[in-house]
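1. The following comprises the amino acid sequence and a computationally predicted model.
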Amino acid sequence: MANTIHHRTCNLCEAICGLEIEHDGQQIISIKGDKNDPFSRGHICPKAVALQDIHEDPDRLRQPIKKVDGQWQKISWKEALDEVATKLRATQQAHGNDSVGVYLGNPNVHNTGSMLFSRHLLRALKTRNKFSATSVDQLPHHLIALKLFGHQFQIPVPDIDRCDHFLMIGANPMASNGSIMTVPDVRHRLKAIKEKGGKLVVIDPRRSETAEVANEHVFIRPGTDALLLSAMIQEMYAANLVSKHRLHEATDGLDGLATRFAAFTPEAVADSTGISAADIRRLTHEFCAAENPVIYGRMGVSVQAFGTLSQYLIMLINILRGRLDEPGGLMLTTPAVDTLAITGPGHFDRSRSRVRQLPSFTGEYPVAALAEEILTPGDGQIRALLTIAGNPILSTPNGRQLDKAFGQLDFMVSIDFYLNETTQHADIILPPVSPLEREHYDVIFHMLAVRNSSRYADALFEKDKNARHDWEIFLDLTERLAPAKTPAQWLQNRSRRLMSPKRTLNYLLKRGPYKLSLKALRDTPQGIDLGPLKPQLPQALSHKDKRIHLETEFFLPDLQRLENVLQENRDPADSMLLIGRRHVRSNNSWLHNSRRLVKGKDRCTAQIHPKDAARMGLDNGHPVRITSRVGSIVLPAEITDSMMPGVISVPHGWGHKRDGVELSIAKEHAGVSVNDLTDETSLDALSGNAALNGLPVALSLAS
């Protein structure tokens, strides 16, 4: 029997590259980039092979397991689901609805069933104690979209294919494949900017993989991006570089902005940022002189003490220069599934966390508060926890504290197919099918794409009859936690199952702006190009008055806190500043059990500048101890002039040598967790997002 080609999208990162998977019905023969995908154009990164590794991984759980006297035992789905529902319901009956907490990990947004069906389970739980990876990642983007445009998902992205000057701050798409900017084949797209005479400028404390291909790289001291951006705005006003634009008439809050930034001259911020006043002026004037410039910032900007303010100032520069909703600037997509219509606009600060009074965003509290909500006695204390496709012990601040907290829970259940650093604390694990055993459509990432497109794939392999999809697990638990008491409720439960992700998706496609259908996408398995991004503001704004609300009285008072940074005189000999980093062969903590992705030289190293290494008497490869307020880690030094002096970089997602973990390959390449250093008390004051970058740490030689 001849081999078959299966077309689908890689769902392991935001780039959503098209794949050709050759198989014989039971085994995968090869995974290649789909050259006929109009969006990704044949590009894939090394991560794509991990789809096969995950599917075939002998460590992957394939049926529910329960911890009995410290040992794991396989149990039936009925027994597992019944016990989970009984224990969660009993906890809430004894201690209130909020005694159960929920954590949703990043993989959920890469899963069609999770995106469309998890809400039913969350509603059935009726708890306010919800947390997710959002608050260690992109929360500033959502908050700004909500405040300015009226919807948490109305996030404009760089129109990379038509820009001629790309100013990128704290972003490394050559490693991430794009983030809050779905951009497959990013190398060639960045190269095209330069080939047409444009310019790529990267501002980063590390000369990253993206900086290596840029026209110019500028070092900046971690945590001072808001100072640089404020100085650029001050210079735009001082040099009369603010452009008149059609959207300005539909924007509230533009009056009086110049005076708010008057103190942040290039000279005032130069020492703090490490960028000379002359360079700040040059960067500003070159950006404003370009025909189609865009400024964009990502993780390095978001996860710091001024993350929301920095992202706001980036948006403000684009608005002031007339680069919002213009070709080559920041633009909104028009996805085939109207994601804005199926998700709520969001809300901010409707409630506060119990212990530290941190603000909620769209019903979720900052995950930096999760441990204290478990460890602190009192009404509303979390006593039972549900985690869904997440590993917060490696992914959120002060992982050791969270490790301790999880060990004190009365009951914990995880929907996950790995026994990892987090799920090893569970009493029951409910494993869903592998990514290749489910259909896939990117509900979220088509909405953040740099070109309008749509692509769907049925499951490659049929699931085992005893296996469960994620969405089936959600409904199984929903029906047990909130059993039907009337014929109408029974019919509602029945209709949810009948709809399924496929039927729900078909309905949403037909109601979308292009009136597509599941059949149309199945008939075009390599994807449909829906054209370049188009101007659509102010009509598309979600605010009822169809105006942009700059909300200056919410965002700009944070400038006062920023001014305090100007008074700091930090000596690198006293402490270094910690930043993270990404690698194209990794994605958070997901993929370290893939032998093909972790092979090669050790990637979990502490990158440090030669001057700092010489000051310490540190040789390349020598173990170095890094210490913060919450803990310390030891890992090998990697001495490189790609680092800014005074800055040390440790990658995120490692640290697999913990008791109870059953990831055989990951444990061979364990590394250490940078989140054993990050501080749960270090937050972005505006949003509650975790401040993972710019953390002061002390270095010493380790034997």
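-> That came in fine, so what should we check first? Model, not experiment: these values are computed from the prediction.
2. Please count neighbours and contacts with C-alpha atoms only from this point.
-> Will do.
3. Now do the helices in the stretch 51-200 of the chain.
-> 77-95, 112-125, 139-149, 173-176, 186-195 (DSSP state H, counting those that start in this stretch).
4. need the longest helix for this structure.
-> Taking DSSP state H as the criterion, the chain has its longest helix at helix 487-511.
5. end-to-end on stretch 68-79?
-> End-to-end distance for stretch 68-79: 14 Å, by C-alpha to C-alpha, to the nearest Å.
6. Can you give me the buried ones in it?
-> Within stretch 68-79, the residues that count as buried by 16 or more other C-alpha atoms under 10 Å are Trp77.
7. just stretch 19-33 next, same as before
-> Applying a neighbour-count criterion of 16+ other C-alpha under 10 Å, one finds 19-23, 25, 28, 31-33 buried in stretch 19-33.
8. In helices, which of these fall?
-> Going by DSSP H, the helices hold none of these.
9. now for those residues, which pair is the farthest apart?
-> The distance between the two most remote of the buried residues of stretch 19-33 (C-alpha to C-alpha) is 19.5 Å, for Gly25 and Gly33.
10. Structure two is appended below for comparative analysis:
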Amino acid sequence: MPAPNAAAPIQTHCPYCALQCGMGLRPQPGSVVEVVERPDFPVNRGALCGKGRTAPAVLSSQVRLTGPLVRTHATGRLEPATWEEALARIAEGLAGTRHTYGPDAVGVFGGGGLTNEKAYTLGKFARLVLGTSQIDYNGRFCMSSAAAAHNKAFGLDRGLPFPLEDIPRTGCVVLVGSNLAETMPPALRYLTELKENGGTLIVIDPRRTRTAEQADLHLAPRPGTDLALALGMLHLVIAEGRTDEEFIRERTSGWDEARATAMAHWPEHVERITGVPLPQLREAVRMFCAPEAAMVLTARGPEQQSKGTDTVGAWINLCLATGRAGRPLSGYGCLTGQGNGQGGREHGQKADQLPGYRKLTDPAARAHVAEVWGVEPDTLPGPGRSAYELLDALGSEVKALLLMGSNPVVSAPRAAHIEERLRSLDFLAVADVVLSETAALADVVLPVTQWAEETGTTTSLEGRVLLRRQAVSPPPGVRTDLEVLHALAGRLGWEKGFPTDPEEVFEELRRASAGGPADYSGITYRRIVEENGVFWPCPERPPHPADGGAEVCEDASLDVPEDDPSGDVHAGAGLVSQATGPHPGTPRLFLDRFATDDGRARFTAVGHRPAAEETDAEYPVLLTTGRVVAQYQSGAQTRRVAELNAAAPGPFVELHPRLADRMGVAEGDPVAVVSRRGRAVAPARITGTIRPDTVFMPFHWPGEGRANTLTNPALDPTSRMPEFKVCAVRVEPAKAPDQDGDPDRDQSRNRNRG
């Protein structure tokens, strides 16, 4: 790949959410890094949120790990150690557990922030070196329900089947359970431009968020009823004669069954379930169906439910029934959350998948990847437990855990139970940038490099493969995750197969993904740099070389945007280009056919069912959780940035004035929220922008204000997604909580084994 110009800012990407905003980094004297705008990157066009602007603060040696830590038997504390001591201790712990209990007694837990190269190597390490099936990652908590619904309906899962630039050019956007103004602020411009272009915006959220304030229509359903709402809208589409019968007939299957289940959800019934007035429901249908093109975009709201796959399937049904899929400027998309949540599951971190988004149970997939790895297919273990099930098995079936880039003590549902499971392990090793709440429980903690200190690829919510480029050297004593896995593999008998150079790893990933659903074989570091990212699927060469390396679009009337640099007009199984030469990548999927065997999209017959936990006399209020703009995920990094902490210093409980009056609670008073799993305490934030039957807590903080102490681990039967977004609670006045959330105090505690 070409070397960057030393005189110019180094072009890279933000380390946080799946927008992967472009930014420039200019190293300054004294280990300071300046963030500069990168207006050439089309996604954010130079704009950055506060998290992106302050990201270099975590590079400081004052807030991050700079040397290995090992828990000593003498003191029970984490003490500084050499790399040799730390690696030897991990190798001994993992090998000893495997020898005593078998390979599946060793678990591996990854993160959606790991680069593609790290995610690929971690999956390979688990399956080859450890021989374990017990690997999953926190991306299971992100968009697994949407992924499952994508695969069912379209035969392929990519968060957005179109680039973000298409959003302002459609006629109507239905945004379900997403607060872009807080979670992805630079993306809000696409909704603003949509309205400037004459389009309309419908936001569906139990809270009137900053995003909902931008909407032409805001629907505020009761948490856990998004499925009923989607079915009610489809019922009205059918009853009012708004279906696209030609599209249904020519490009879909399963319509009769889906129509029958939708018709069982008549509008008045849906109004009682959701609390959304019938006139608003009718207006939403009218707005969605009026223009020629429209989109539905979902996020964690409808997806983080025990029926999340069915809920997303119902929104996809609405798109298919109205011809709002597989056409220009129309479709269903999922707004992926984590920085590399998309790529993280495509290349082997997920319990049931091999690189290239191949199924671990597919003999052909196993044979292909085994050949790349130089092993026999039958040596690869089968599928393992999903993320929550893996964490729940710690200390019982799973005795040792290697964890990289995740903080489940704060981020997992039923978090107090998961913390107890982590403490019960025979051995825990954590590789991370900071001493997170989870790392503080470990036997060994390894300090690893972060975004600006290493090179590697990520895959954004658009399916655009990007390159983060190293801008500064890490502090002495810090190594890359690839170096860690290389060293551990060597100590466990694998001297070869685990390179430390990320581009060398990516070259192997290309071969492993070739021919798979997520085919990266035509993508190189050089192409990513030269083209501002490449959309997958991108085979190494066009699929029809006999036709001169191209296939002409069968329908020349397709409205392909004039500013589409790729000239790509096909997708799904026909990943084709209008130009000869290398495959241009696929920014827009499904315009010609869907990625199913017959090219048709599949309707799914789904019916509403209640949340796993309904309110009752003891727990009469619903809790929903989410994010605030100044913090990110478990807060392990953003809580170490002074500017962000000043903007969002701690947890809170958002509740309606009527609920506050009944409790006798004033603004700022400490409030206890109690579920069947535990109790959290935080100051009251009283607002009329939330439903009276609902309270909201952000989930970024540990300690008494930890929202995930309360959340329900009930799992979606298909995606194995926990039900983060709805559980039954009671709310009551409380004493002032201890909210310092200082992870350093935990390192002096013994691990409470056994």
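-> Perfect, thanks for sending it. Model, not experiment: these values are computed from the prediction.
11. Of the helices of the stretch 51-200 of the first structure, which is nearest Asp427 of the first structure?
-> helix 77-95 (9.0 Å).
12. Give me the mean distance between the closest one and the second structure.
-> Mean deviation of helix 77-95 of the first structure relative to the second structure after superposition (mean C-alpha distance after the TM-score superposition for the first structure): 1.4 Å.
13. what does that helix correspond to over in the second structure?
-> Under TM-score structural alignment, helix 77-95 of the first structure corresponds to residues 83-101 of the second structure.
14. how distant is the matching stretch from the center of its chain?
-> 31 Å (C-alpha atoms, centre = their mean, to the nearest Å).
15. cool, stretch 2-12 of the first structure as well?
-> 25 Å.
16. Give me the residues contacting that stretch.
-> 16-25, 34, 47-48, 51, 110-111, 435, 440-442, 455-458, 460, 525-526, 587 (C-alpha atoms under 8 Å, 6 or more residues apart in numbering).
17. Can you give me the end-to-end span of it?
-> End-to-end for stretch 2-12 of the first structure, by C-alpha to C-alpha: 28 Å.
18. what comes up buried for that stretch?
-> Judged by neighbour count (16+ other C-alpha under 10 Å), stretch 2-12 of the first structure contains these buried residues: 5-12.
19. out of those residues, which one sits closest to Ala467 of the first structure?
-> Asn11 (20.5 Å).
20. now for that closest one: what does it line up with in the second structure?
-> Using TM-score structural alignment, Asn11 of the first structure sits opposite Pro15 in the second structure.
21. in what helix or strand does its match lie?
-> Pro15 of the second structure is located outside every helix and strand, with elements delineated by DSSP states H and E.
22. Would you check the span in the first structure matched by stretch 34-42 of the second structure?
-> Aligned using TM-score structural alignment, stretch 34-42 of the second structure spans residues 30-38 in the first structure.
23. Identify all contacting residues around that stretch.
-> Residues contacting stretch 30-38 of the first structure (C-alpha under 8 Å, 6+ apart): 7, 17-23, 40-44, 48-49, 526-529.
24. what about the strands in the stretch 601-750 of the second structure?
-> Counting by DSSP state E, counting those that start in this stretch, the stretch 601-750 of the second structure has strands at residues 601-602, 621-626, 653-655, 670-675, 678-686, 694-698, 712-715, 722-723, 727-733.
25. Go through these and pick out the most buried.
-> Of all the strands of the stretch 601-750 of the second structure, strand 722-723 carries the top mean neighbour count, a mean of 30, counting by mean count of other C-alpha atoms under 10 Å.
26. mean deviation (superposed) between that strand and the first structure, please.
-> Strand 722-723 of the second structure versus its aligned partner: 0.3 Å mean (mean C-alpha distance after the TM-score superposition for the first structure).
27. residue contacts, the residue nearest the centre of the first structure?
-> The first structure has Asp137 as the residue nearest its centroid, 4.5 Å off, counting by C-alpha atoms, centre = their mean. Residues counted as contacts of Asp137 of the first structure (C-alpha under 8 Å, 6+ apart) are 299, 302-303, 689-690.
28. give me that answer again for 10 Å
-> Applying C-alpha atoms under 10 Å, 6 or more residues apart in numbering to Asp137 of the first structure gives the contacts 106, 179-180, 298-300, 302-303, 307, 396, 689-692.
29. tell me which of the residues you listed is nearest to Asp338 of the first structure?
-> Checking the contacts of Asp137 of the first structure against Asp338 of the first structure with C-alpha to C-alpha, the nearest one is Ile180 at 17.3 Å.
30. Kindly confirm whether my reading is correct that Phe247 of the second structure touches Arg593.
-> No: using C-alpha atoms under 10 Å, Phe247 of the second structure makes no contact with Arg593, being 11.7 Å away.
31. More neighbours: which of these two?
-> Arg593 (22 against 16; other C-alpha atoms under 10 Å).
32. Name the helix or strand for that one, please.
-> Arg593 of the second structure is part of no helix or strand when elements are defined by DSSP H and E.
33. Tell me how many other residues crowd Ala647 of the second structure.
-> Using other C-alpha under 10 Å, Ala647 of the second structure is surrounded by 13 other residues.
34. mind checking what it lines up with in the first structure?
-> Using TM-score structural alignment, Ala647 of the second structure sits opposite Gly600 in the first structure.
35. can you list the buried residues of stretch 19-33 of the first structure in TSV and add distance to Ile233 of the first structure?
-> As requested, those are arranged in TSV below (distance: C-alpha to C-alpha, whole Å):
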residue	distance to Ile233 of the first structure
Leu19	43
Glu20	47
Ile21	49
Glu22	52
His23	55
Gly25	58
Ile28	53
Ile31	47
Lys32	45
Gly33	42
